[in-house]
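Asker: Prediction below, plus the sequence it came from.
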Amino acid sequence: MNRRVDGHALGRFDDGAGPFTGLVVGDRVLRLQDDGLVKGPAGYLALLEEWPTVAPRLRELAQEVTPADSVPLADLRVLAPVEPRQVFQAGANYRSHVAQIIVSGRAPDDDRSEDELRRHAEAVMDETARSGSPFVFVSLPTAICGPDDDVVLPRDAVQVDWEAELGVVIGRRAHKVTRAQAMDHVAGFTVCNDISARDLQFPPQHKALGGDWLRAKSRPTFLPTGPFLVPADQVGDHRQLRITLDLGGERRQDDVPANMLFDVPALIASVSAAAVLLPGDLLLTGSPAGNGGHWKRWLQPGDVMDTAIEGLGAQRNRCVAEEG
């Protein structure tokens, strides 16, 4: 996949000799040196721990990158740009998605028309946004894979789904921050695809206890991320970034974050009220309508997903069957 960035971004790469962190400018990558921007190795967490001072220095470096001190992006393997200690995920956070859930989940004896159901869904969402709180769960960082890596479909699941999402990277410790303070704690944004085994998510034996988020969402390769961490100062209005997902060349999801029920500041305020967000943590903000349940289509070996967010880049992941 041919990639380039407008402005600059942070990424993780492998040149055949091992992983390293680099600054992407256009279609070239500058390897960040140890004892440069931070004391010691220029690893992901070290940079994010010092993000308030690192971010302006990255802007300065980006102005100085030349072909002599950088390498072509096309010559490198692109890894997931983040190595978070914690991953938080918002669920049912797009108006289009919630409307689909309500309409498709009607009871057999519900004789309302689709228009009536949609009006009901709009009223439910308006009230939720006005007086409710976001639904957020925690998943494992070990689910993360790179933007070009294969997604492994487990043997014990047959309804594996996709969810294109805007990922928010935390750049400053956040605990009990207000909505007004929230964006000051954002380092930048990235592209995520929250793969989910729907037939494992709500097993009958655990129905009284809720969803099985571990088996359904935290499997290795179930969170393709990247290609880059684009700093917040390199992104215009993140609410207008177009999110798309194509499966086998067919458009399945298409929306913008402006249609979230709870926006990024609200999510950060809500999560930080209950937990401590650490520099480098990843917050997924929910997925638009157009998941597999709507299309009556689940991921199969050989499927190719193209997930993109305007201004942040694109990923392409092939689905493969679990071996053994």
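Answerer: Yep, that arrived. Residues are numbered from 1 along each chain as shown.

Asker: use CA for all of it now, contacts and neighbours both
Answerer: OK.

Asker: And stretch 67-74, how far out from the chain middle?
Answerer: Centre-to-centre, stretch 67-74 and its host chain are 27 Å apart (CA atoms, centre = their mean, to the nearest Å).

Asker: Which positions within it qualify as buried?
Answerer: Across stretch 67-74, burial judged by 16 or more other CA atoms under 10 Å covers 70-71, 73.

Asker: would you turn the residues you listed into CSV with secondary structure and distance to H185?
Answerer: Putting the buried residues of stretch 67-74 into CSV (DSSP: H, G, I helix; E, B strand; the rest coil; distance: CA to CA, whole Å) gives the following:
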residue, secondary structure, distance to H185
S70, coil, 30
V71, strand, 31
L73, helix, 29
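
Asker: and those as CSV, adding distance to P81?
Answerer: Putting these into CSV (distance: CA to CA, whole Å) gives the following:
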residue, distance to P81
S70, 18
V71, 17
L73, 14
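
Asker: Would you state the helices of the protein in chain order?
Answerer: Here the chain has its helices, by DSSP state H, at 44-49, 51-62, 95-104, 114-131, 179-182, 198-201, 213-217, 264-274, 292-295.

Asker: Structure two is appended below for comparative analysis:
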Amino acid sequence: MKLASLKEGGRDGTLVVVDRSLTRGVKAAGIAPTLQAALDEWHAMAPRLNALSEALNAGEAEGAFDLDMATLAAPLPRAYEFVDGSAYLPHVERVRKARGAEVPESFYTDPLMYQATSAGFLGPRDPVVVSSEAFGIDLEAEVLVVTDDVPMGVTPAQAAGHIQLVGLVNDVSLRGLIPAELAKGFGFLQSKPRSALSPVFVTPDELGEAWRNEKLHLPMRTWINGAWFGEAECGVDMQFDFAQLVAHVAKTRPLTAGTLVGSGTIANQDTSKGASCLAEQRTVETLRDGKASTPFLSFGDTVRIDVTDNDGASIFGSIEQAIVKA
């Protein structure tokens, strides 16, 4: 099934079930008012939401309406926790090589992750508002998963059973602020503003064969100002699958239902497939040409992020955003 949130009913929106074509929706207020409320009691709520989904897809759901993406908030307008990884080692290897640094051996056996901003997510059509282009505005096209309650110390095999939803995220980064922050040795803060989520989250079973080994096996398609930018394969070159990432986060603490876990920028060894962030493209150019030629985003630029099935139909809906001056 596919789930979204309308921009109504307060900060956490109103939960709606969306059909497979992403054209029709129905409010789930009789089951759960918000997606967070559904996740809090997921094992009781999921069968009821699934029944509503089946009725909607069969054209039998009472109160169904035409879906307008502009009316959607992020599926989880705010979440208790968002942790983001860097599971695609080609990205890590290239970035470090460009600045003459070696990749520590631990990166190949222990996931690289950080605590991200979760107090508010941008909706799929909301603008990215930044005060200065000098900050180095960048997109990062990623896959994420949403968990139910995860006990502390789970194994990856156990963690797989706690992955309940899959979606996309534009993890907005301000590249010009990152070096000084990392130099302090205390991680990201100002360089990581609010991120945007895809219009809908879907249950793994909705993905069929595209979801296997706890990875999404489809290309991540990105456009900047309407021009093709990349279509890196999500299921290729992912060093750590989502079960491993969830287990890594839960090593020393339980995770609350509604925790989001990101993959990090999708990147492949094969650079002919383009990139999923500007920093990646600029690194490829630096290694190839001795300098970067692709600029970071400017005010007025637009970005689009999407994943389509084998028939070309959008699965999660697209993230489409303009870069706007504060």
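Answerer: Looks like it came in fine. Please read all numbers here as calculations on a predicted model, not as lab measurements.

Asker: Now the TM-score, please.
Answerer: Between these two chains, after superposing, the TM-score reads 0.80 (TM-score structural alignment, normalised by the length of structure 1); 287 aligned residues with a CA RMSD of 2.5 Å.

Asker: so who does the counterpart of P134 of structure 1 in structure 2 touch?
Answerer: Using TM-score structural alignment, the equivalent of P134 of structure 1 in structure 2 is P111. By CA atoms under 8 Å, 6 or more residues apart in numbering, the contact list for P111 of structure 2 reads 85-87, 240, 245, 248.

Asker: Leaving aside the residues adjacent along the chain, what's closest to the residue positioned nearest the centre of structure 1?
Answerer: Central residue of structure 1 (CA atoms, centre = their mean): C192, 2.8 Å from the mean position. Ranked by CA to CA, 6 or more residues apart in numbering and with sequence neighbours excluded, the top spatial neighbour of C192 of structure 1 is T225, at 4.6 Å.

Asker: With L247 of structure 1 instead?
Answerer: In this structure, L247 of structure 1 finds its nearest non-sequential neighbour in M305, 4.8 Å apart by CA to CA, 6+ apart.

Asker: which one among the contacts of P111 of structure 2 gets closest to P295 of structure 2?
Answerer: Checking the contacts of P111 of structure 2 against P295 of structure 2 with CA to CA, the nearest one is S86 at 22.5 Å.

Asker: for the residue lying closest to P19 of structure 1 once chain neighbours are set aside, what are its contacts?
Answerer: Sequence neighbours aside, F13 is the residue nearest to P19 of structure 1 in space, at 5.4 Å (criterion: CA to CA, 6+ apart). Applying CA under 8 Å, 6+ apart to F13 of structure 1 gives the contacts 19-22, 76-79.

Asker: hmm, back to that, so what corresponds to the residue nearest to L247 of structure 1 in structure 2?
Answerer: Per TM-score structural alignment, M305 of structure 1 is aligned with V303.

Asker: and its match, how many neighbours?
Answerer: V303 of structure 2 sits with 23 neighbouring residues when counted by other CA atoms under 10 Å.

Asker: so it touches A227, yeah?
Answerer: No. In this structure, V303 of structure 2 is not within contact of A227 by CA atoms under 8 Å, at 9.2 Å.

Asker: how about L283 of structure 1, what's its partner in structure 2?
Answerer: Using TM-score structural alignment, the partner of L283 of structure 1 in structure 2 is V261.
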